[in-house]
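S.K.: next one to model:
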Amino acid sequence: MSKLCVSLGLAVRQLREAQGWSQEALAEKAQLNRSYVGEVERGKTIPSLITLDKLASALGLKISDLLLHCERISGLQAVYKLNLAAIAC
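M.R.: Model prediction:
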């Protein structure tokens, strides 16, 4: 499982939850299968550009905004790992 997939999944989940939607509601709005949305959120699959566009549009975003949120999450994960490593030393 790549870090990018995990970060993207967390971004989709956070944005979905911020809307107060279930996975099923997001899947319906994005015209995707609910179980597929779950796989994306868990970082188990790599969505295509078309799927990213569907997810972003359903969330009221551009793909670039969705990826920016993903990058922020990835950056936070790196910061937390560094802090944990510093404490462990």
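S.K.: going by C-alpha atoms from here, please, whenever you check contacts or count neighbours.
M.R.: Noted.
S.K.: can you report how many residues neighbour L55?
M.R.: Number of residues near L55 (other Cα atoms under 10 Å) recorded here: 25.
S.K.: second chain to compare with the first, below:
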Amino acid sequence: MFLDNLSTSVLKLCDTRRLSYEAASERCDLSSRYFGDIARGKTAPTILTLEKLCVGFALTPNDLLIPSEVWSEMAFREPMPVTHIRCFRYLSGVTGFPVCPQCGKTMEREYQPYCDRCGQCLDWDNFFKATIILPQK
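M.R.: As a prediction, this is how the structure comes out:
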């Protein structure tokens, strides 16, 4: 059961974070072959390897080992970059508001840590490069 839970967690982490085995193994300081064996449930990792997995994915051992039906909720913990600004006509000009990358809804404020509609954790580091969505005529 331990190997199944860990394998499922590792596979879902790679999927939700869009990581290849190679990229994930680098984050965890493991060889890609050994990481692949863990992901497929072919080998039982040592405690030190489990620690490397936890550090690499920034999770606790419980997050990796205890099966959870709320995996989609865990995905919301990973910050998503805000990459779009939706513009609207306002009085004599145009004003813009950020767009949530998860739900696509227009947010009322910039630089809030979470979307006030869906709860997605937000990353504002590259907001200055956001794509502007102009109002339709």
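S.K.: mind giving me the packing neighbours of the helix or strand that contains H69 of structure 1?
M.R.: Per DSSP states H and E: H69 of structure 1 is located in helix 63-88. Packing partners of helix 63-88 of structure 1 (3 or more Cα pairs under 8 Å, 6 or more residues apart in numbering; DSSP states H and E): helix 3-19, helix 49-58.
S.K.: which one of the ones you listed lies nearest to R72 of structure 1?
M.R.: The closest of the helices and strands packed on helix 63-88 of structure 1 to R72 of structure 1 is helix 3-19. By Cα to Cα, the value is 8.7 Å.
S.K.: what is the orientation angle of that closest one with helix 49-58?
M.R.: 20 degrees (axes from the mean of the first three to the mean of the last three Cα atoms, to 10 degrees).
S.K.: now render the helices and strands packed on helix 63-88 of structure 1 as CSV, adding distance to R34 of structure 1.
M.R.: CSV is the format used below for the helices and strands packed on helix 63-88 of structure 1 (distance: least, Cα to Cα, whole Å):
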stretch, distance to R34 of structure 1
helix 3-19, 13
helix 49-58, 12
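S.K.: quick one: the helices in structure 2?
M.R.: All helices of structure 2, identified by DSSP state H, fall at 2-16, 21-27, 32-39, 47-57, 61-65, 71-75.
S.K.: can you lay out the ones you listed as TSV showing distance to D123 of structure 2?
M.R.: Output for the helices of structure 2, formatted as TSV (distance: least, Cα to Cα, whole Å):
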stretch	distance to D123 of structure 2
helix 2-16	16
helix 21-27	20
helix 32-39	28
helix 47-57	17
helix 61-65	22
helix 71-75	14
